[in-house]
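[1] Sequence first, then the predicted structure, then my questions.
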Amino acid sequence: MRKYDYIFAGTGLAALMTVYEMILSKKFTSKKILLLDSDAKKTNDRTWCFWEKPNGTYENLVSKKWNTAIFSNEIYSRDLDLNPYQYKMIQGLDFYNFIFEVISKQENIEFSNQKVISFQEENNQVSVKTETEHFTCQKLFNSIFNPKEVLSQDKYPLLQQHFIGWKIKSAESVFTAEKATFMDFSVAQKGNTRFMYVLPFSETEALLEYTLFSKDLLSEKEYEDEIKNYIEKLGIKNYEIIEKEKGNIPMTSYPFWNKNSKNIINIGSAGGWTKASTGYTFKNASKKSKALVSFLLQENDFRKFYKRDKFWFYDLLLLDILDKKNHVGSSIFSAMFKKGNPSLIFKFLDEETTFYEDTQVILKCPTGLFLKALFDRIIR
């Protein structure tokens, strides 16, 4: 049985960001750290996008950035000036290669390509089992998401941001390379919150994703049929599919932190690090990984790490609405973006606004829906 100071169960975004922050701090060189994952992170399995001011922590990994984003529905389209932000894209494999290259230079950190099957806290240490080995550690960082935990209760709704994306190269020059389509709700809603998301790389190349915020997944054919329809609507007759991707991100305000113990902390989607109202993960994980490493240098009890704030409650109200009336998502986001200040909206979604700024964003939304959700949540 091998012993470590810290073990990471799963090496997704949150785990790798946390390890990276530990390395940057230079405060953990005497600690033995083990990363466990059945996935060796050798493929470009995802694309992360986020808005951020110039020169962020992972700026060297950004493969494309946009200063303008488009918001559309069936009635209008608006160009959003993102200043002082930029919309940035990082390829999954670029991120993995960078982090693992840094890790490979650390004598105190190991990666083992094994699947974690169980872990348990006992006698002030944590026991971790894989399919072939047994380890112990002082602290465990778990990023293995268990949806059963959320599905077994009904106090906090669980939606999913699910999508299939095609990266295409077209014969026709139809894309504007300087503008990303943040949300296009002109597609048929079919009783859900559905939109197209387009990241153009040139006039002839782009990533198009058919995305939903809803409870249930679709058949693969339905996503792809909608992408084909959208491509046709853009006036593209000839194109080739370069890459495909798909994803499913949990959207919930379930208090995962209540499951933290003194020596086990849930991180990433398993810890509620995904922004519940949007499904965005990269920026949230970056912030929380920095906060977690700072916490580790001062505290010893993971139960003290997380506290609810006003943004958690705002997200909860939106999810309550979409859980009961999934079809109103388009009207909520459309009202917010039609006349709202884009930079203020993105600052709000980054959870960096004052209460006065919050009201400037929230009052752009259909107030009746949110007042009813507030009343229902109070009496619940």
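    Received, thanks. Since this is a predicted model, take the numbers as computed values, not measurements. Residues are numbered from 1 along each chain as shown.

[2] contacts and neighbour counts: CA atoms only from here.
    Noted.

[3] Buried residues, stretch 122-140. List them.
    125-130, 135-140 (16 or more other Cα atoms under 10 Å).

[4] my bad, stretch 83-90
    For stretch 83-90, by 16+ other Cα under 10 Å, it's 85-90.

[5] for comparison:
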Amino acid sequence: MRNYDYIFAGTGLSALMTVYEMVLSKNFSDKKILLLDADLKKTNDRTWCFWEKPNGRYENLVHKKWDVAVFSNEKYTRDLDLKPYQYKMIQGLDFYKFVFEIISAEKNIEFFNQKIVSFQEEDNRVFVKTETEEFSCHKLFNSIFNPKEILEQDKYPLLQQHFIGWKIKSSEAVFFPEKATFMDFSVAQKGNTRFMYVLPFSENEALIEYTLFSKDLLSEEEYEEAIKDYIKKLGIKNYEILEKETGNIPMTSYQFWNKNSKNILNIGSAGGWTKASTGYTFKSASKKSKALVSFLGQENDFRKFHKRTKFWFYDLLLLDILAQKNQVGSSIFSAMFKKGNPSLIFKFLDEETSFYEDIQVILKCPKGIFLKALFDRLYK
């Protein structure tokens, strides 16, 4: 059995960010680190989008960025000036290549293409079993998401941000490459929170995604029919599909950190690192990976890592509302963006606002349904 200081169960975004931060810190070169995953990360399986100020940590990987985001519903359209932020897009394969190239030069870090079967903590060590081998370590970072533990409880709702996207090239020049469509709620809601998301790369090339915040997935045909209808609505008659992507991101305020032990830390979606109210992951994972590496230099007990904030409770209230009345999502986001300060809203969604700034954003939302959600949650 091979022994390590740290093992990463899964090499998704959060795991790779954490390893990258460990390398940058130069404080772990004497530690043996192992990454385990059944996926080689050799395909462009996803894209990550996020807003931040210019010249961020991963600026060299940004595939495209926009200074303006568009919000729409069936009644109005608003161009959101994002300054001081930019909306940025990073392709999965570019990120994987970048991180793996860096860690491949580190003699103390190994990656094995193996599927993990189980892991358990015994006598201050963690034992990890794959389909072919067994390993041990002092500390395990687990990013393998298990929805079963959430589905078996009813205290915290579980929604899903699920989508199918087409990257298309059209004969007609209909897109505005300087504007990303952040949310377009003009599509039929059908009792859910449904919107189109458009990232234009040129006047005739864009990624178009049909996205829902809801409990249940749709058939593949329903997503794709909605995309076809939207393409037609844009005035496009001739186009080719260059790429397709699909995704399903858990949205929940379930307290994953209660499952952490002294030597096992849940990270990524498995640790609640995804922003519960929006499904955005990249920026949140970047912040938490930096915090984690700093924590490792000071503490030895993973149960001390997580700190719950006021934003966890804000997210919980929104998810409570959408779990009970999924159709009101459009009205909530529309109220927020219709007259709200875009940069303040994005700062709020990044969990960087003061309480005074929180109130400015919250007061833009429909007050009745949030007061009811607050009352119900306090007495639940």
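    Structure's in. What do you need? Quantities reported herein were computed from a predicted structural model and do not represent experimental measurements.

[6] that older thread, looking at the buried residues of stretch 122-140 of the first structure, spot the one nearest residue 372 of the first structure.
    residue 140 (40.6 Å; Cα to Cα).

[7] what about the helices in the second structure?
    Along the second structure, the segments classed as helices by DSSP state H run 13-25, 92-104, 148-151, 220-233, 282-296, 310-324, 329-339, 342-349, 355-362, 367-378.

[8] Adding distance to residue 193 of the second structure and mean neighbour count, write these out as CSV.
    As requested, these are exported to CSV (distance: least, Cα to Cα, whole Å; neighbours: other Cα atoms under 10 Å):
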stretch, distance to residue 193 of the second structure, mean neighbour count
helix 13-25, 26, 20
helix 92-104, 26, 16
helix 148-151, 21, 12
helix 220-233, 14, 14
helix 282-296, 22, 18
helix 310-324, 8, 19
helix 329-339, 5, 19
helix 342-349, 18, 19
helix 355-362, 19, 15
helix 367-378, 16, 14
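
[9] what about these, which gets the closest to residue 166 of the second structure?
    helix 220-233 (7.9 Å).

[10] which helices and strands does that closest one pack with?
    Helix 220-233 of the second structure is packed against strand 158-170, strand 205-214, with contacts defined by 3 or more Cα pairs under 8 Å, 6 or more residues apart in numbering; DSSP states H and E.

[11] before we move on, the earlier item: I'd like the helices of the second structure laid out as a markdown table, including distance to residue 207 of the second structure.
    Shown next, in a markdown table, are these (distance: least, Cα to Cα, whole Å):
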| stretch | distance to residue 207 of the second structure |
| --- | --- |
| helix 13-25 | 21 |
| helix 92-104 | 15 |
| helix 148-151 | 32 |
| helix 220-233 | 11 |
| helix 282-296 | 18 |
| helix 310-324 | 26 |
| helix 329-339 | 22 |
| helix 342-349 | 22 |
| helix 355-362 | 29 |
| helix 367-378 | 34 |
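
[12] among the ones you listed, which is nearest residue 45 of the second structure?
    helix 92-104 (6.1 Å).

[13] Specify the angle between the closest one and helix 13-25 in degrees.
    40 degrees (axes from the mean of the first three to the mean of the last three Cα atoms, to 10 degrees).

[14] if we can go back for a sec, so which of the helices of the second structure comes closest to residue 251 of the second structure?
    That would be helix 310-324 among those, by Cα to Cα, at 7.8 Å.

[15] That closest one vs the first structure - mean distance after superposition?
    Per the superposition on the first structure, helix 310-324 of the second structure and its aligned residues are separated by 0.1 Å on average (mean Cα distance after the TM-score superposition for the first structure).

[16] residue range for that helix in the first structure?
    Aligned by TM-score structural alignment, helix 310-324 of the second structure falls on residues 310-324 of the first structure.

[17] got TSV for the helices and strands packed on helix 220-233 of the second structure, with mean neighbour count and distance to residue 285 of the second structure too?
    Converted to TSV, those look like this (neighbours: other Cα atoms under 10 Å; distance: least, Cα to Cα, whole Å):
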stretch	mean neighbour count	distance to residue 285 of the second structure
strand 158-170	21	17
strand 205-214	24	20
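
[18] Can I get these in a markdown table including distance to residue 340 of the second structure?
    Shown next, in a markdown table, are those (distance: least, Cα to Cα, whole Å):
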| stretch | distance to residue 340 of the second structure |
| --- | --- |
| strand 158-170 | 24 |
| strand 205-214 | 22 |
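
[19] between the ones you listed, which gets nearest to residue 66 of the second structure?
    Here strand 205-214 is closest among these (Cα to Cα), at 12.9 Å.

[20] orientation of the closest one relative to helix 220-233 in degrees?
    Going by the same axes, to 10 degrees, strand 205-214 of the second structure makes 130 degrees with helix 220-233.
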